[in-house]
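> based on what follows, work out the 3D shape:
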Amino acid sequence: MKAMKNMGMNRMLGSLKRSKDSNEETGDPQLDTPEVNAARNIRSFCESGGPDGSGEEVLYLPAIVEAAESSPGAAKECAYHIRKYLSKDNFSKPYIQYNAIMLIRILTDNPGKTFTRNIDVKFIQTVKELLRTGRDPSVKQLLMETLITFTRDKADDETLAPLIEMWKKEQEKMVKLAASFQVHEPSSLRP
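Next comes the predicted model:
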């Protein structure tokens, strides 16, 4: 009888205990580093904003910024994971790419150069590929607006210089391409 009461009590207490998510701290200090927190929260932020999203992705932003500010290694992890979310592997999930671009905007301001110094050649190549071959117009629009903002407001940030330079070259190519596709009006219609 006493065993039955204990079993009932254990069942009740078990249902009240919070079940641990596979990503939550398990007592291992290696799993609670700024780098791990940054990677986990970036994944949660980027993947939670789907078509049926409830807007909960903003809950992950403070932890991402805090991790990137607290450790250069975490800022490097942020750049790495954002690059992965911008890649062509996510062309079919534009909300993931959109959220990754939002993170670029946020982390470029805060922690700033701690993050932007990790924008490397691979990162720039991924951004260029998204500009050229990205499928979703809202993602491309946000990316172009972000790059325009960087060109205007962050031109003095030497860590962003290679990204801004790539953007300027891509802009020139876009202008030339648009000019080559313009239909010229026939000379008989000119005044």
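
> all contacts plus neighbour counts: C-alpha atoms, from now on.
Noted.

> what ranges does the chain have for its helices?
Secondary structure of the chain by DSSP state H: the helices cover 2-16, 34-47, 61-70, 72-86, 94-109, 113-116, 121-133, 137-153, 161-181.

> could you give the angle of the second one to helix 61-70?
I take that to be helix 34-47. 140 degrees (axes from the mean of the first three to the mean of the last three CA atoms, to 10 degrees).

> which neighbouring elements make contact with helix 34-47?
helix 61-70, helix 72-86, helix 94-109 (3 or more CA pairs under 8 Å, 6 or more residues apart in numbering; DSSP states H and E).

> alongside the first, I'd like the structure of this one:
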Amino acid sequence: MRIVLLGDSHLARVRRDRARLAPPGADVVNAAVGGAVASELVPQAVAAGVGPDDVLVVSIGSNDAAPWKQVHLDTMAACIDDFLARTPRRALVYVVPPGVDEAGLTGPGDRTDAVVTAYADAAAERFGAAGATLVHARDLLAPLGAAAFADDAVHLTGAGYDLLLPAIREAVAQTAGRPAT
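Here you go, the predicted model:
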């Protein structure tokens, strides 16, 4: 089995811990890129050589919600629909973004938790309708509060990943047994 990580920094930062996402013998390919938005999913999948036997794990939406990216919500949704229509896969897991720790944000005009949530919900609706297993990062990380987030209030800490990675692994195991899409 091959597990391919696509999307933004929430998965791009999973480097040394890739083995924690897969059963023994599975190959984990990390094609996610920090700062990625939904329009980059298809190019990432193509670059990774995604095929119909792959289990895809996707995290997208946090950067689409960033004011400096200026990705309209409808544009993000259309890019996700395009990705879902064009990308072959055996199974799909969507990691719903955890939001941000607003108390730790430093500048005016930064992302807000409400805006990130709106983008996360729109993406989760699209992925869920396509049969993806959803991993709700916000719910998983809630017990940690601000300790789930790094100093930039957006990225996750080691403690955050300690809760998130086992949930992704479980979702991959559940979806891997599903018929090919």
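
> could I get the TM-score for this pair?
Here the TM-score for the pair of chains, by TM-score structural alignment, normalised by the length of the second structure, is 0.33; 101 aligned residues with a CA RMSD of 5.1 Å.

> need the helices of the first structure in a markdown table with mean neighbour count, can you?
Output for the helices of the first structure, formatted as a markdown table (neighbours: other CA atoms under 10 Å):
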| stretch | mean neighbour count |
| --- | --- |
| helix 2-16 | 10 |
| helix 34-47 | 22 |
| helix 61-70 | 20 |
| helix 72-86 | 23 |
| helix 94-109 | 21 |
| helix 113-116 | 22 |
| helix 121-133 | 16 |
| helix 137-153 | 16 |
| helix 161-181 | 14 |
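
> which helix runs longest in the second structure?
Max-length helix for the second structure by DSSP H is helix 158-176.

> list the buried residues in that helix.
By 16 or more other CA atoms under 10 Å, the buried positions in helix 158-176 of the second structure come out as 160-161, 163-165, 167-169, 171-173, 175-176.

> from residue 81 of the second structure, how far off is the nearest residue to residue 83 of the second structure once chain neighbours are set aside?
Spatial nearest neighbour of residue 83 of the second structure, excluding adjacent residues (CA to CA, 6 or more residues apart in numbering): residue 42 at 5.4 Å. Separation of residue 42 of the second structure from residue 81 of the second structure (CA to CA, to the nearest Å): 10 Å.

> so between those two, which is more surrounded?
Between residue 42 of the second structure and residue 81, counted using other CA atoms under 10 Å, residue 42 has the larger neighbour count: 21 against 16.

> one step back: quickly find the element holding the residue nearest to residue 83 of the second structure.
Under the criterion of DSSP states H and E, residue 42 of the second structure resides in helix 41-47.

> does anything pack onto that helix? Which helices or strands?
Using 3+ CA pairs under 8 Å, 6+ apart: helix 41-47 of the second structure touches strand 2-7, helix 73-86.

> can you put those in JSON lines and add distance to residue 126 of the second structure?
Listed next are these as JSON lines, based on distance: least, CA to CA, whole Å:
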{"stretch": "strand 2-7", "distance to residue 126 of the second structure": "15"}
{"stretch": "helix 73-86", "distance to residue 126 of the second structure": "7"}
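
> ok, now which ones touch residue 139 of the first structure?
By CA atoms under 8 Å, 6 or more residues apart in numbering, the contact list for residue 139 of the first structure reads 94-95, 97-98.

> again, 10 Å this time
86, 91, 94-101, 130-131, 145 (CA atoms under 10 Å, 6 or more residues apart in numbering).

> residue 57 of the second structure now?
Residue 57 of the second structure touches 3-7, 11, 21, 30, 32, 91-95, 132-135, 168-169, 171-172, counting by CA under 10 Å, 6+ apart.

> closest one to residue 126 of the first structure among the helices and strands packed on helix 34-47 of the first structure?
With CA to CA, the closest approach to residue 126 of the first structure among those belongs to helix 72-86: 6.6 Å.

> now the closest one and helix 34-47, what's the angle there?
Going by the same axes, to 10 degrees, helix 72-86 of the first structure makes 20 degrees with helix 34-47.

> roughly how far does the spatially closest residue to residue 47 of the first structure that is not a sequence neighbour sit from residue 85 of the first structure?
Among residues not flanking residue 47 of the first structure along the chain, residue 96 sits closest, at 5.7 Å (CA to CA, 6+ apart). For residue 96 of the first structure, the distance to residue 85 of the first structure equals 6 Å [CA to CA].

> again, but for residue 130 of the first structure
Residue 130 of the first structure is 11 Å from residue 85 of the first structure, by CA to CA.

> same check, this time on residue 168 of the first structure
Residue 168 of the first structure is 23 Å from residue 85 of the first structure, by CA to CA.

> and what of residue 114 of the first structure?
20 Å.

> one more: residue 125 of the first structure?
Where residue 85 of the first structure is concerned, residue 125 of the first structure sits at a distance of 13 Å (CA to CA).

> swap in residue 177 of the first structure?
28 Å.

> show me the contacts for residue 94 of the second structure.
Taking CA under 10 Å, 6+ apart as the contact definition, residue 94 of the second structure lies against 6-7, 56-60, 123-124, 126-128, 131-137, 168, 171-172.

> this completes my enquiry, with thanks.
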